[in-house]
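Chemist: only geometry, no sequence info:
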């Protein structure tokens, strides 16, 4: 490849790398800034939706709390009108809000007026007269009845506000989900006496989510939902998911992080994640924000999912525009670089052509390269002309020296003929000496092998003598130790014999004065005689042992 093309390619590649690097850095920065902005806006939007839902549901919480506050002062009313007065209050509240499916109160037996027996079987009371009034609109009209689950409520009266999980219910002929809010009622002694409950139709939660998704100014929102604390879907971008557990209904949104989202909902914490949704076929920026209704310890949550494909639409358009502009700029720059490289390499091409003419011709060293510039290429041509001049002078000198060397070579040839004859004679003498040296070397090798065998035998004999000496030393030490042990035993036996003799003499002297112990002393005498016999035997053994020791010592010395 010509230098012009290589230079052009190198410059174009460097230019391409710079343009691509700057484009990638700038576009990545723009993308990250856009995503950060969208993440913040999504978080703020989720927070605003959560506040909206909190405000909507707190209306019903305040309704229940206001009714409970009225009932807290029940002791100020005439017992005969307490129940009817509270029924009027509940009726007014349920008729004032169509979203209230039912409103009820459950009192402990005889807690409200101690007149349960008088109200037994009446509407709003249990068969025993316990005050458990409920106004309901499930059939489309307002009705007074006894709360159907009053026994469970009586056994589980709550002293704090409770918001129950959604339950399916048919209201006015339509299937929907309802939520129950329970508030405690206390007497003047701060004793828990009743609960007031409001059951809310949650159907209007879905319109809030649907309105968010249908807002044209928020086209980037691809998914939205609302969940209760246990993960039940109460509003969703897909209405078919309402009432289902989000762990199964929305697993396609959160993929492997569905358990983390469920924990965040349960704990009431903000959670955001970037996740690819196979269902929507796009990457979602998902934010989950808690919804806290009053002081409830089991918050709900709202989820907003923003599509990166929509969010980054402008960034992607800018990316395409940048690629097109960069491609055009690189093409134009390549053309400019090509012509600039041509202007730089033309002088070099002229130098190459001149060198080619010299090399492929008859080697005319009288030619010179024309110098037309003062740059590096001009310096190259000028120095090359100087090099050719020096080579030409050197060739002339070599030609002169070659003739002189030819004469010297002829003279050396004649001298080498005489030298060759002398060398042949010397070679014959060396061959004769070589034969004699080979014979002498064989004799020396044989003698060396014999001496090595003798040395090995001497080393083995020396080892045997050392082993024998060590064995004799060990035997002598053992015999000496045995003799010392025998002498110790002998001395002990001699002392025993002396003691026996002393005992016999003492027994003989005391026999006259100790008649009462005569029998014992005789027995001692008999045993002493046995010991004397043993002593005699041991002395005999000792003498034989001494004899054996001496024999062993003699054998050891002989060895």
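Modeler: Received, thanks. Computed from a prediction, not measured in an experiment: that's the story for all the values here. Numbering: from 1, shown residues only.
Chemist: CA only for contacts and neighbour counts going forward, please
Modeler: Fine.
Chemist: what helix or strand is residue 10 on?
Modeler: Per DSSP states H and E, residue 10 falls inside helix 3-72.
Chemist: one more: residue 323?
Modeler: Using DSSP H and E, residue 323 sits in helix 313-360.
Chemist: also residue 489?
Modeler: Using DSSP H and E, residue 489 sits in helix 376-510.
Chemist: name the helices or strands packed onto that helix?
Modeler: Using 3 or more CA pairs under 8 Å, 6 or more residues apart in numbering; DSSP states H and E as the contact test, the elements touching helix 376-510 are helix 313-360, helix 518-558.
Chemist: among those helices, which is nearest residue 210?
Modeler: Counting by CA to CA, residue 210 lies closest to helix 313-360 out of those; the figure is 23.5 Å.
Chemist: what packs against that closest one?
Modeler: When contacts are defined as 3+ CA pairs under 8 Å, 6+ apart, helix 313-360 packs onto helix 3-72, helix 376-510.
Chemist: want to try CSV for the ones you listed, with mean neighbour count and distance to residue 139 as columns?
Modeler: What follows is these, written out as CSV (neighbours: other CA atoms under 10 Å; distance: least, CA to CA, whole Å):
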stretch, mean neighbour count, distance to residue 139
helix 3-72, 17, 20
helix 376-510, 12, 102
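Chemist: here comes the other one, which I'd like you to weigh against the first:
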């Protein structure tokens, strides 16, 4: 680019440098601010995710202990009854006469049910003629808790209104499976086959004519080292469902999913899908099927995906090897809402700061351009004036004033040189005038002599 004006040349190059430097600084500032925002947002998101996972795990462990404590109350009650029944039916000096055992044991079962309002029922099931050797006398005695076999099979139950009733146990010797895969008589057959204490759930059962799902806890009755029967207590799984819904309502504005799963992978309770109780866990949320192995082995688990954060905690019962697990799942967007809000706030703040920086840079650039224009003018103006003076001096107009004389800078040095040119021009003009005057006088003298 060719410039005809030194002022324009100085101004353009100066302004270009200022704007380039300003743009570079602002650009780097914007880039650094963006990186800082991204770093802060990612760090906060990671921190919140870790804290959320730890908080969910603590919550899951706390609720697991709460459920275990409730279920273990039934195990404790059943265990105490089993020890009492063993002593009463052992035939020793402290035993109860055979003729009184059925009525005595029924009173114990009834009183335990009354003393534990959370229980759905208490029961006992004996081997044939194991309690008093008189099953034949109690055939079809439903009022005494016996079926057509006469065996002692009382099941004391409480319905939703609190009404307590007695009915004989059914399907105690059935190895058939319910549609959900739970063995119908597993609560009896397990202890009978030497597997010790048993928890069976979710067990479909008919209580006072109503179909319910139960968690039933059985303890074997052992006399002289031989299996004689079981005694147990059970819960309607409604209490577990209520607990799941309560936990759900207390976290993340009820936007979490709380599911309680048996060791066999069956849904015991679900805050979001109560209709799935009794069925396979995968039907509640197929995406959580990867937790199945950990649930069966009774391990704590963390499952974090792009869509959700889920934790599980084992629920251990009595003296059994069986466990349940509580699974709490939260959508990632909900769990990390605070981090997302911070990121949005930082983005808004960054955008505002960027606009301010650009505006300030524009003001600085404009001020710099004006200043450089003035500086360029202050440099070019004396040169222009000097050029004009030299042009006039070249026309022998020696009366022209030389600008910049007396200045201490380069302009002053240039003015001194021009001043010398002027002075020399003036002297030359004077000499020419004197020579002309001499010629004129000589001419006049020549004419006079002639």
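Modeler: Received it, and whenever you're ready, just let me know what you need. Predicted model only: the values in this text are computed from it and were never measured.
Chemist: that older thread, pull the distance from the helix holding residue 10 of the first structure to the chain's centre.
Modeler: 28 Å (CA atoms, centre = their mean, to the nearest Å).
Chemist: compared with the second structure, how much does that helix deviate?
Modeler: Its aligned residues in the second structure lie a mean 1.5 Å from helix 3-72 of the first structure after superposition (mean CA distance after the TM-score superposition for the first structure).
Chemist: between helix 313-360 and that helix, find me the angle.
Modeler: Angle between the axes of helix 3-72 of the first structure and helix 313-360 is 170 degrees (criterion: axes from the mean of the first three to the mean of the last three CA atoms, to 10 degrees).
Chemist: which other helices and strands contact helix 3-72 of the first structure?
Modeler: Helices and strands touching helix 3-72 of the first structure, by 3+ CA pairs under 8 Å, 6+ apart, are helix 82-96, strand 174-186, strand 192-201, strand 282-291, strand 300-307, helix 308-311, helix 313-360.
Chemist: distance from the second one to the second structure after superposition?
Modeler: Right, strand 174-186 of the first structure. Mean for strand 174-186 of the first structure is 2.0 Å (mean CA distance after the TM-score superposition for the first structure).
Chemist: gap between that strand and the chain center?
Modeler: Strand 174-186 of the first structure has its average C-alpha position 46 Å from the chain's average C-alpha position, going by CA atoms, centre = their mean.
Chemist: what residues sit buried inside it?
Modeler: For strand 174-186 of the first structure, the neighbour count (16 or more other CA atoms under 10 Å) marks 176, 177, 178, 179, 180, 181, 182, 183, 184, 185, 186 as buried.
Chemist: now the counterpart of the fifth one in the second structure. Nearest residue, chain neighbours left out?
Modeler: Spelled out, that is residue 180 of the first structure. Aligned against the second structure by TM-score structural alignment, residue 180 of the first structure finds its counterpart in residue 216. Counting by CA to CA, 6 or more residues apart in numbering, residue 234 is the residue found nearest to residue 216 of the second structure once chain neighbours are left out, at 4.1 Å.
Chemist: what's the counterpart of that neighbour in the first structure?
Modeler: Residue pairing (TM-score structural alignment): residue 234 of the second structure is matched to residue 199 of the first structure.
Chemist: right, and its match touches residue 101 too?
Modeler: Yes - if you go by CA atoms under 8 Å, residue 199 of the first structure and residue 101 touch, sitting 5.5 Å apart.
Chemist: give me the common contacts of the two.
Modeler: residue 178 (CA atoms under 8 Å, 6 or more residues apart in numbering).
Chemist: looking at those two, which has the bigger crowd around it?
Modeler: Each of residue 199 of the first structure and residue 101 has its neighbours counted (other CA atoms under 10 Å); residue 101 has more, 26 against 23.
Chemist: who are the packing partners of the one helix or strand the more buried one maps to?
Modeler: Using DSSP H and E, residue 101 of the first structure maps to strand 100-107. In terms of contacts (3+ CA pairs under 8 Å, 6+ apart), strand 100-107 of the first structure is packed against helix 82-96, strand 133-136, helix 150-155, strand 192-201.
Chemist: before we move on, the earlier item: export the helices and strands packed on helix 313-360 of the first structure to TSV and tack on distance to residue 207 of the first structure?
Modeler: Formatted as TSV, these follow (distance: least, CA to CA, whole Å):
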stretch	distance to residue 207 of the first structure
helix 3-72	11
helix 376-510	80
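Chemist: and residue 165 of the first structure, that one's in a helix?
Modeler: No - using DSSP: H, G, I helix; E, B strand; the rest coil, the secondary structure at residue 165 of the first structure is coil, not a helix.
Chemist: and it? What does it align with in the second structure?
Modeler: So residue 165 of the first structure corresponds to residue 201, using TM-score structural alignment.
Chemist: which residue packs closest to that match, ignoring adjacent ones?
Modeler: residue 215 (4.6 Å).
Chemist: tell me how far the one you found lies from residue 247 of the second structure.
Modeler: The gap separating residue 215 of the second structure from residue 247 of the second structure is 20 Å, by CA to CA, to the nearest Å.
Chemist: and for residue 37 of the second structure?
Modeler: For residue 37 of the second structure relative to residue 247 of the second structure (CA to CA), the value is 35 Å.
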